[in-house]
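Undergrad: Sequence and predicted structure below; questions after.
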Amino acid sequence: MTNAITELGNAHKRDDVPAFRAGDTVKVHVKVVEGSRSRVQVFQGVVIRVHGSGVGRTFTVRKVSFGVGVERTFPLNSPIFESIEVVTRGDVRRAKLYYLRNLRGKAAKIKERREA
């Protein structure tokens, strides 16, 4: 039974998603449908968590828009977004960056990870 479930899940997995983790800054190109029209909206922010595994995997992106913190959670294998683009790689020591919610200004800035 679990074999059938994993096969079904693998059929719906997206293969165009780049590898990213908490602390990375990403641009998520989201499809927005308004009535009969459809357009692409870019949501850029810091990944504060990656949750789950397999088909049900989700990630949460946080940005500050006009002084207000905005968080949005996306299913990783969802057709809602067209693409994900990694802007910068962050150097963090935590898997969940919930502490960023309480930080303001430069304190909320994440150091860039240098590749060796």
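TA: Thanks, I have the structure now.
Undergrad: from here on, contacts and neighbour counts on C-alpha atoms
TA: Noted.
Undergrad: Which stretches in the protein count as helices?
TA: In the chain, the helices defined using DSSP state H lie at 2-11.
Undergrad: In it, spot the strand with the most residues.
TA: Longest strand in the chain by number of residues (criterion: DSSP state E): strand 37-51.
Undergrad: for it, packing partners?
TA: The contact analysis (3 or more Cα pairs under 8 Å, 6 or more residues apart in numbering; DSSP states H and E) places strand 37-51 against strand 25-34, strand 58-65.
Undergrad: so that strand versus strand 25-34, what angle?
TA: Per axes from the mean of the first three to the mean of the last three Cα atoms, to 10 degrees, the angle that strand 37-51 makes with strand 25-34 is 140 degrees.
Undergrad: Check which residues of strand 37-51 are buried.
TA: For strand 37-51, the buried set under the neighbour-count rule, 16 or more other Cα atoms under 10 Å, comprises 43, 44, 45, 46, 47, 48, 49, 50.
Undergrad: Comparison target, given below:
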Amino acid sequence: MVDPRNEQEVPENKHRLSTLKGTVIARRNAGLNSIFRIRRMVAVDIESVLPLYSPNIKEMQVLNKNKTRRAKPYYLRDRKNTLKKQ
């Protein structure tokens, strides 16, 4: 499990950068068409599919690495979000 932090440009506004912080739960290697699926836990759980070699992604950092049970940890989808009000 890898936690990248991405800065991605918003297409309609060239000067604003948004930072995404989450857990990578899948990666598909297909040359230049490689993608990764990131799961962010904010008020709601959001999954985003981003191209790995996108010119819109300026920087990517690995914040920590953990051992997982599988190569693609889709089981993290069932994890409860601590920020949600029950």
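TA: Now that the structure is in, tell me what you want to look at. Quick caveat: nothing in here was measured; it's all calculated off a predicted structure.
Undergrad: before we move on, the earlier item: relative to residue 77 of structure 1, which of the helices and strands packed on strand 37-51 of structure 1 is closest?
TA: Nearest to residue 77 of structure 1 among these is strand 58-65; the distance by Cα to Cα comes to 8.2 Å.
Undergrad: Spit out the contact partners of the residue mapped onto residue 20 of structure 2 from structure 1.
TA: Under the alignment (TM-score structural alignment), residue 20 of structure 2 maps onto residue 43 of structure 1. Residue 43 of structure 1 makes contacts with 27, 28, 29, 30, as judged by Cα atoms under 8 Å, 6 or more residues apart in numbering.
Undergrad: Let's have those residues in JSON lines, adding distance to residue 6 of structure 1 and neighbour count.
TA: Listed next are those as JSON lines, based on distance: Cα to Cα, whole Å; neighbours: other Cα atoms under 10 Å:
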{"residue": "27", "distance to residue 6 of structure 1": "29", "neighbour count": "19"}
{"residue": "28", "distance to residue 6 of structure 1": "26", "neighbour count": "21"}
{"residue": "29", "distance to residue 6 of structure 1": "28", "neighbour count": "18"}
{"residue": "30", "distance to residue 6 of structure 1": "27", "neighbour count": "18"}
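Undergrad: List just the nearest of these to residue 39 of structure 1.
TA: residue 30 (8.3 Å).
Undergrad: corresponding residue for the closest one in structure 2?
TA: Using TM-score structural alignment, residue 30 of structure 1 sits opposite residue 8 in structure 2.
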